[in-house]
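> mind looking at a prediction? Sequence and model below.
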Amino acid sequence: MDRIAQAFARAQAQNRAAFVAYLCAGDPDFDSSLEACRALLRNGVDVLELGVPFSDPLADGLTNQLAAQRALEGGMTAERVFAFVAELRSEFPETPIVFYTYYNLVFSNGVDAYVKRAKEAGLDGLLTLDLPPEEADELSAACQAHGLKTVFIVAPTTPEARLPTIAAATTGFIYYVSREGVTGERDSVAANVPDAIATIKRHTELPVVVGFGISRREHVHEVAAHADGVVVGSALVNVIRDRVDARAEIGPAMAAKVSDLVAGVGRD
C-alpha cells in the first residue's frame, strides 16, 4: 500500500478523518517554511499538501496569492521546491506529500521529466489545479510510469455525468472543492457537503477530501463526519502571514494552531 492509501487507512481504522494541511513551499523563506511544515507533521497532520509557488495562481484567494509571492520573493524556484520535498522526506519518511500546482509549471519543464524529478525528491501525488482529466493523458501516463498518484478536483458545479471520468483519472484521492470561487477562510462550512460526498462516492472507492473555506476546529469536525479527509489551508497560511516580521515564532505558533484544528477530526 502506498503512503497516501496508508494514511487514509490509518485514519479510517481510528474512526476519524485524515487531516490534510496546505502550506506554500518557501513561504516566507526556505528555512522558515521548513519549520512550519515540521510543526505540522509533528502535530497530527496526515497528508501535507505543498503549494508550488506560481506567479499566476488562478484558484487561490488573496491569502495564498500573497504566500506564493512571499515564497518567490524569498528565492523559491522549481529546483528548490524539489530540495524542499527531499529535506522533509528525509525527516518524515511515512507522511504523504502532495503538490498543489498549476500545469504550466509541469508542462514547461517537460511532463515526464518533471514527474520523474518529483518522485525522486520523495513526492507522493500531484494535484494540478487547472488541468481537467479529459486533457491529462500525458500527465497521467507519466505519473503511472514513475509511481506518482494523481489527484483531481470535483466542484459544486461539476455535473454528475463527469464524475466517472474524474474518478477514472484519479489514483490518489478526490478533492471536493466545497465552494465556488477561490481559496480563503470562511465563517461556516458549505451546506451541500454531505450530499456532494455521497454523490461522488457513487463513482469511486478512493478517499474523498473536502477543502476550501475550512478554518476552525468546529468546521473540521463537521466535515469529518462525512469526508475521508479534511483540508485546511488559508487558516494555516495566515499563521505565517501574521509573523513575517517575527519568523522565529512561526514554528511554535503553527504547532499550536494545527493541534487545535486536528482535534476536530474525530467522528462521534
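Everything's here; your move.
> contacts and neighbour counts: CA atoms only from here.
OK.
> which is the next helix or strand following the host helix or strand of Ser33?
Assigned by DSSP states H and E, Ser33 belongs to helix 30-41. Following helix 30-41 in sequence order, the next helix or strand is strand 47-51 (DSSP H and E).
> next, the buried residues of stretch 187-204.
Residues of stretch 187-204 classed as buried by neighbour count (16 or more other CA atoms under 10 Å): 189-190, 193, 196-197, 200-201, 203-204.
> got it, and stretch 9-20?
Across stretch 9-20, burial judged by 16+ other CA under 10 Å covers 9, 11, 15-20.
> on that earlier part again, centre of the chain to the helix holding Ser33, how far?
Averaging C-alpha positions (CA atoms, centre = their mean, to the nearest Å) puts helix 30-41 15 Å from its chain's average.
> what residues does it touch?
Outside helix 30-41, the residues within contact range by CA atoms under 8 Å, 6 or more residues apart in numbering are 21, 23-27, 48, 71, 74-76, 84, 88, 92, 95, 247-248, 250-252, 254-255, 258.
> just checking, which of these belong to strands?
Among these, DSSP state E puts 21, 23-24, 48 in strands.
> dropping in the other structure now:
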Amino acid sequence: MASERYQQMFSRLQARNEGAFVPFVTLADPNIELSERIIECLLSNGADALELGLPFSDPVADGPVIQAANIRALANGAKMRACFELLARVRSRHSELPIGLLVYCNLVHAQGVEAFYQRCAEAGVDSVLIADLPLRERQFYQSAAQKHGVQSVFICPPDASSELRQRVAEASEGYVYLLSRAGVTGADTALHLPATEAIAELAAAKSAPPLLGFGISQPDHVKQAIKSGAAGAISGSAVVRIIAEHLDNPERLLEHLGEFVVRMKAATLIDHEAAD
C-alpha cells in the first residue's frame, strides 16, 4: 500500500492556510555526517517535506550548483548503502515526514529496478522522481514502485500541452513537480511562473497537488508560487549554494541554512484577502 504521508501533509497545511516548503539537497553532500546534520537543520526550521538526490556522476537535469554537490559527495566517497542508511535514520526520527528521492535511470538500473524500489521502501522513502525518464516509458518503473508502496512523481514542463498535462495528472502520485521554466535547475532572481491555466488544468484532471520548482530562491518566489495556485514550492539550488559557501564552517552553514528555511517557510502562509 502506498504511503499517505503527502496527502496527510497537504491536508494539515490546508487546515493551517499554508503551502508546503520543500527543500532539496544531495545526500552525502559534502559527507554523510554533515549531510545528516543539514537534513535535521532543514526540518527543525520548518521544512514540510524533503526532496533528496542520490549522488550521481551525470545529473543532466541539474545546473552547476547541484552538479557540484554531486561531485563533492562522490569525491568524499558517497556510497549507495550509506545513503540508504541515512534515509532510514531520518525516517526513524520523523514518522510523518514525506521523503522523496530525485534520481536518474542509471542509478535505478544499477541496483536492479525491483531491488531499488524495495530498498526505497525499506528505508521509508515515499516517492521517487526519475528525472530522465520519459513519461511514455513510465509503466515498467511505476509498476515496480507500486509493488513496493512507493509513489511515482513526474515532471510537468511549463510549456506542456493540455494533453501532456492530462497524462502527467493521471500518472503522478504524491505530488506533481511543476517547472517554473525550461532548462536545468538554478536559483534565479526572476521567477518564470507557469500560467495559472496550467495549474487549473491539472486540478481539473484531479492531479496530485503541484509543487513549483526550478528557480525558487527567495520568499517572494514562494508567495508567487502559492498565489498562482501551486500547493507549495521546492527550492534546491538556493539551498545547496548555502552549503557550498560555508563548507569550511559547518556551524555557520547550519545557521545560515536555518535562517533561509525559516524565511521561505514563513512565505507559505496563504493570504486569502490578498488572493481575492
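Thanks, I have it. All values reported here derive from a predicted model rather than from experimental measurement.
> sorry, back to before: out of the contacts of helix 30-41 of the first structure, which end up buried?
By neighbour count, with 16+ other CA under 10 Å, the contacts of helix 30-41 of the first structure hold 21, 23-27, 48, 71, 76, 84, 88, 95, 247, 250-251, 254-255, 258 as buried.
> which members of these occur in helices, if any?
Counted as lying in helices by DSSP state H, out of these, are 71, 84, 88, 250-251, 254-255, 258.
> could I get those residues as a markdown table with distance to Thr165 of the first structure?
Shown next, in a markdown table, are those (distance: CA to CA, whole Å):
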| residue | distance to Thr165 of the first structure |
| --- | --- |
| Ala71 | 34 |
| Phe84 | 33 |
| Leu88 | 33 |
| Ile250 | 41 |
| Gly251 | 41 |
| Met254 | 38 |
| Ala255 | 38 |
| Val258 | 34 |
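> of those, closest to Arg267 of the first structure?
Taking CA to CA as the measure, Arg267 of the first structure lies nearest Val258 of those, at 17.9 Å.
> so what does the closest one match up with in the second structure?
Counting by TM-score structural alignment, Val258 of the first structure corresponds to Val261 in the second structure.
> now for that match: which residues touch it?
Per CA under 8 Å, 6+ apart, neighbours of Val261 of the second structure: 42, 45-47.
> gap between the aligned residue in the second structure for Ala118 of the first structure and His246 of the second structure?
Counting by TM-score structural alignment, Ala118 of the first structure corresponds to Cys120 in the second structure. Separation of Cys120 of the second structure from His246 of the second structure (CA to CA, to the nearest Å): 30 Å.
> quick one: which of those two has more around it?
Just comparing Cys120 of the second structure and His246: by other CA atoms under 10 Å the higher neighbour count belongs to Cys120, 23 against 15.
> find the helix or strand that the more buried one is a member of.
Counting by DSSP H and E, the element that carries Cys120 of the second structure is helix 113-123.
> count of neighbours near the closest residue to Tyr103 of the first structure other than its chain neighbours?
Closest residue to Tyr103 of the first structure apart from its sequence neighbours, by CA to CA, 6 or more residues apart in numbering: Thr128 at 5.8 Å. As a burial measure, Thr128 of the first structure scores 22 neighbours (other CA under 10 Å).
> the strands in the second structure, which residues?
Going by DSSP E, the second structure shows strands at 20-26, 50-53, 99-103, 127-130, 151-152, 155-156, 176-179, 210-213, 232-235.
> once aligned, what mean separation remains between the last one and the first structure?
What that stands for is strand 232-235 of the second structure. Here the mean offset of strand 232-235 of the second structure against the first structure after fitting is 1.0 Å, by mean CA distance after the TM-score superposition for the first structure.
> fine, thanks again, bye for now.
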